[in-house]
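Asks: Predicted model and sequence follow; I will ask about them next.
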Amino acid sequence: MTQTQPLQRIGVWTQLVGQEPAVETLSAAAAAAARIADGETVAGGAMTHAWLLTGPPGSGRSVAARTFAAALQCSTGIGCGACPGCRTALAGTHADVRLVVPEGLSISVAEMRSLVQSAARRPTTGQWQVVIIEDADRLTEGASNALLKAVEEPPARTVFLLCAPSDHPDDVSVTIRSRCRLVTLRTPPAEAIAQVLMDRDGIEPQLAQWSASVCGGHVGRARRLATDEGVRQRRATVLRIPRGLRRPADVFTCADELISTAEADASTESKTRDEDERSELRTAMGGDGVGKGVAGAKRSAEAAVKQLEKRQKSRATRTQRDSLDLALIDLAGFYRDVLIAASRSGAALTHPDHASEIASAAAEWTPDSTLRRLEAVLECRQAIDLNVKPRIAVEAMITTLRQG
């Protein structure tokens, strides 16, 4: 048994599902960081000041970053999961762990300059000042340049953790990538996902195994599929499209369904969070106060709420596009499964619960027409990423899906 195996099963490392190589690298770095914090000289380069965590969607890049941050703040140096440093870092309340989550389509230079300035301070309660940047591929050019200066000349006790999808690693500038240590996450196996759903979320075995088998290796989506009937229904709606394009009018009907599904998914995710943020902001600024002398506070609170709502609108656009992209990934998976069924390769299906529809399509369509349909889905994803209006891109895609 290796030294890292017990670390994976206890403490903060249980957050990472099916990522044994990453756990080995990060736990060794956390142990080295603890010795450095105690004044020791550590050879071998296990710990460094900048990390780039990449992996496919759902592999847990941000979870890995938060877990590593917790281990760096751990009083034992191993990520015990029980000390105040571990608990507050995982909960997002540690004073020395700063999390940047883009709420819009990009991370601005102003936001990054402010972050870099605050990251230059010494830790206040922990051993390290940790900066986590989710979706670092969304950094604008100016924001990348601002971050580069900090990464090139980092403060002694500051660690930068950048997260970016592995299918677009070039979106992170090469100058930043060259100064980071790379940790690549893999798609977790279905068995590991099902086990964590049962152990951590109390999902009954049959539903956990089904969710794990159809989530495409995305742990968060597996949990949503297992716990939300609405998510399951929206997935079923998307997967009816390939075999439901019988008439020309079906193109527009299915396009409406696909857009509506993404909007409903995004609305469900955003509604409660938006209301809570507005309420907390009004309370913090005294906007809900009564009596004399509160008029100024109410005006300031309302102005702040308007700014918040502007950011929330930008975040809602991003969330809707992410939801639509997830639906398109499901569609692409269907056509990929049809190609597998036609080739009789025996590879695992992305949508095993739709095996009969997949087999029927494989018998009816030629491999060339299936490939054209798959390419149409991928082109639609690319068009939306280039800011083509989603409805136009989706209608063009579904026209090709019907024609083959």
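Replies: Thanks, I have the structure now. Residues are numbered from 1 along each chain as shown.
Asks: can we go C-alpha only for contacts and neighbour counts from here?
Replies: Noted.
Asks: number of nearby residues for Ala143?
Replies: The tally of other residues near Ala143 (other C-alpha atoms under 10 Å) stands at 19.
Asks: quick one: which helix or strand includes it?
Replies: Here Ala143, judged by DSSP states H and E, is contained in helix 141-152.
Asks: Please confirm that Lys116 is located within a helix.
Replies: Check again: residue 116 is Val, not Lys. Yes - secondary structure of Val116 (DSSP: H, G, I helix; E, B strand; the rest coil): part of a helix.
Asks: how close does it sit to Asp135?
Replies: 17 Å (C-alpha to C-alpha, to the nearest Å).
Asks: Then Ala194?
Replies: Computed as C-alpha to C-alpha, the Ala194 to Asp135 distance reads 26 Å.
Asks: quick one, which of those two is more surrounded?
Replies: For Ala194 against Asp135, the residue with the higher neighbour count under other C-alpha under 10 Å is Ala194, and the figures read 26 against 21.
Asks: dump the residue contacts of that one.
Replies: If you count contacts by C-alpha atoms under 8 Å, 6 or more residues apart in numbering, Ala194 has them with 205, 208-209, 211-212.
Asks: Try it again at 7 Å.
Replies: Contacts here follow C-alpha atoms under 7 Å, 6 or more residues apart in numbering; on that basis Ala194 touches 208-209, 212.
Asks: can you give me the strands for this protein?
Replies: Assigned strands in the chain, in chain order: 50-55, 97-100, 129-133, 158-165, 181-184 (criterion: DSSP state E).
Asks: want to try a markdown table for those strands, with distance to Leu147 and mean neighbour count as columns?
Replies: Putting these into a markdown table (distance: least, C-alpha to C-alpha, whole Å; neighbours: other C-alpha atoms under 10 Å) gives the following:
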| stretch | distance to Leu147 | mean neighbour count |
| --- | --- | --- |
| strand 50-55 | 11 | 23 |
| strand 97-100 | 12 | 20 |
| strand 129-133 | 10 | 25 |
| strand 158-165 | 9 | 25 |
| strand 181-184 | 16 | 16 |
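Asks: adding another structure so you can compare the two:
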Amino acid sequence: MSVFDDLVGQKPVIEILKNAVAGDMTHAWLFTGPPGSGRSNAALAFAAALQCEQGGCGTCHSCHSVAIGAHPDVNVTRTEKLIIKVDEVRELVRFSALSPAGQRWQIMVVEDADRLNEQGVNALLKAIEEPSERTVWLLCAPTVEDVLPTIRSRSRLVVLATPSPADVAAFLVRTDGVDPQVADYCARASQGHIGRARALARDAETRDRRRELIRLPVKMTDLRECLTAAASVNDLAKQEADAMTVEHDAREREELDAAYGVVERGRRPREYGPALKALERDQKMRAKRRHLDVVDRGLMDLVSVYRDALTLQLGSNSPVVNEEIRPDVEQLARKTTPEENLRRIDAVFEAREQMLEFNVAPVLALESLMMALKV
């Protein structure tokens, strides 16, 4: 057993990390890879291996502590917000300067380094340039371009690949006991996104929402259908995002009430109001990000349909992602040209950029997109 066992389809990366644990070490690392490739998991596995006396056995107290987020010398920063604030970064820098409680490393993992703004990067820069002797920074981002040059030039790059459907399916069967046929479908539908594959495998409603979404391309034949499709994508995304946030939000509210004695005493102390307001603001920001993330994932599901149509039109030997709707894909391939489908894929990526980079309201971006996708 090893802490690296759950890194699906990443043999070259595992070799690099094992060599680093054995002595080929540097103080700052940048893990990049497409969504779902497991870059955060790779960083955490590396952190566990660095703290383990046996280089990542996966069974000792150190490995277990890192896995459950309880190791005193592994600080993990993840955010549900759109940016990581500079005050948060300054606190990380302060903490990174402390000596580790144990005999090995003080490890700082930043899972969303692409969400650092310029102020945050400037606050982090000196700590990476002149780290403490036993401090290691592990930064994660989708691509190297998502991190400012001042950071990436001072970090060792580790690039993760998209796992193959076969690797993802085998992982689902081995770790989650998923039926092999369901695992094959989920691996194919997720397009190598491990977290998405697991969500599809565990939840029938998630699978149903995806099936509804990928049937939209052949339906968009007039203005009414396009606007209906835009509303459908937005609504399906909201349903899935709400399913992820409602329980979490309610638990946070209960914890806040308990912390301020609202439940026991039946009254609200003066400090409770500002704390509740701050919690509601953070929850609203988190809900916005999750909605955008789910919309973005839905758009990539749409891209998979146009890719399948191109596969049939060009006579490629590549497998069809959406085999379960092959008749729809064949109809789309007959009614369109490869050039038109390439333009549709470009339109999807443009809509993603409008929402994620320029803060365009999802419903507006989707309405404009669906008109561009009209058959």
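Replies: On my side now, so go ahead. Predicted, not measured: the structure shown is a model, and the values here were computed from it.
Asks: quick one on the thing from earlier: buried residues, the helix holding Ala143 of structure 1. List them.
Replies: By neighbour count on 16 or more other C-alpha atoms under 10 Å, the buried set for helix 141-152 of structure 1 is 143-148, 150-151.
Asks: Just give me the closest of those residues to Gly217 of structure 1.
Replies: Ser144 (30.0 Å; C-alpha to C-alpha).
Asks: and the gap between the counterpart of the closest one in structure 2 and Asn75 of structure 2?
Replies: For Ser144 of structure 1, the aligned position in structure 2 is occupied by Val121, per TM-score structural alignment. In this structure, Val121 of structure 2 and Asn75 of structure 2 are separated by 18 Å, where distance is defined by C-alpha to C-alpha.
Asks: go on, Arg154 of structure 2?
Replies: 20 Å.
Asks: what do you get for Ser155 of structure 2?
Replies: In this structure, Ser155 of structure 2 lies at 18 Å from Asn75 of structure 2, with C-alpha to C-alpha as the measure.
Asks: ok so, going back, could you pick out which of the contacts of Ala194 of structure 1 are located in helices?
Replies: Among these, the members falling in helices are 208-209, 212 (criterion: DSSP state H).
Asks: quick one, which residue of structure 2 lies the farthest from its center?
Replies: The outermost residue of structure 2, judged against the average C-alpha position, is Arg265 (40.6 Å), by C-alpha atoms, centre = their mean.
Asks: most surrounded residue in the contacts of Ala194 of structure 1?
Replies: Ala212 (27 neighbours).
Asks: show me where the stretch 201-350 of structure 2 has helices.
Replies: For the stretch 201-350 of structure 2, the helices identified by DSSP state H, counting those that start in this stretch occupy 204-214, 223-259, 262-265, 272-313, 326-335, 338-358, in order along the chain.
Asks: The fifth one vs structure 1, mean deviation?
Replies: Average distance between helix 326-335 of structure 2 and its aligned residues in structure 1, after superposition and using mean C-alpha distance after the TM-score superposition for structure 1, equals 1.6 Å.
Asks: What is the burial count for the alignment partner in structure 1 of Lys18 of structure 2?
Replies: For Lys18 of structure 2, the aligned residue in structure 1 is Ser27 (criterion: TM-score structural alignment). By other C-alpha under 10 Å, the residues close to Ser27 of structure 1 number 25.
Asks: Who are the contact partners of Ser27 of structure 1?
Replies: Counting by C-alpha under 7 Å, 6+ apart, Ser27 of structure 1 touches Ile78.
Asks: quick one: it from Val12 of structure 1, how far?
Replies: With distances taken as C-alpha to C-alpha, Ser27 of structure 1 is found 10 Å from Val12 of structure 1.
Asks: which neighbours do these two share?
Replies: Common neighbours of Ser27 of structure 1 and Val12 (C-alpha under 7 Å, 6+ apart) do not exist.
Asks: what's around the alignment partner in structure 2 of Gly202 of structure 1, how many residues?
Replies: Here Gly202 of structure 1 is matched to Gly177 in structure 2, going by TM-score structural alignment. Residues lying near Gly177 of structure 2 (other C-alpha under 10 Å) number 12.
Asks: Equivalent analysis for Thr14 of structure 1, please.
Replies: Using other C-alpha under 10 Å, the number of residues around Thr14 of structure 1 comes to 18.
Asks: ok, the corresponding residue of structure 2 for it to Gly56 of structure 2 distance?
Replies: Residue pairing (TM-score structural alignment): Thr14 of structure 1 is matched to Asp5 of structure 2. If you measure Asp5 of structure 2 against Gly56 of structure 2 using C-alpha to C-alpha, the figure is 10 Å.
Asks: what's near enough to touch whichever residue in structure 2 pairs up with Ile384 of structure 1?
Replies: In structure 2, the residue paired with Ile384 of structure 1 is Met355, using TM-score structural alignment. Contacts were defined as C-alpha under 7 Å, 6+ apart; by that measure Met355 of structure 2 touches 361-362, 365.
Asks: what's the closest of these to Leu160 of structure 2?
Replies: Out of the contacts of Met355 of structure 2, the one with the shortest distance to Leu160 of structure 2 is Pro362. That distance is 29.5 Å, counting by C-alpha to C-alpha.
Asks: Could you report the neighbour count for the closest one?
Replies: For Pro362 of structure 2, the neighbour count with other C-alpha under 10 Å is 22.
Asks: Please identify the residue in structure 1 that aligns with Pro34 of structure 2.
Replies: By TM-score structural alignment, Pro34 of structure 2 lines up with Pro56 in structure 1.
Asks: what about its match, distance to Thr366 of structure 1?
Replies: As for Pro56 of structure 1, its distance to Thr366 of structure 1 is 30 Å (criterion: C-alpha to C-alpha).
Asks: neighbour-wise, which of the two wins?
Replies: Using other C-alpha under 10 Å as the criterion, Pro56 of structure 1 and Thr366 rank with Pro56 on top: 20 against 14.
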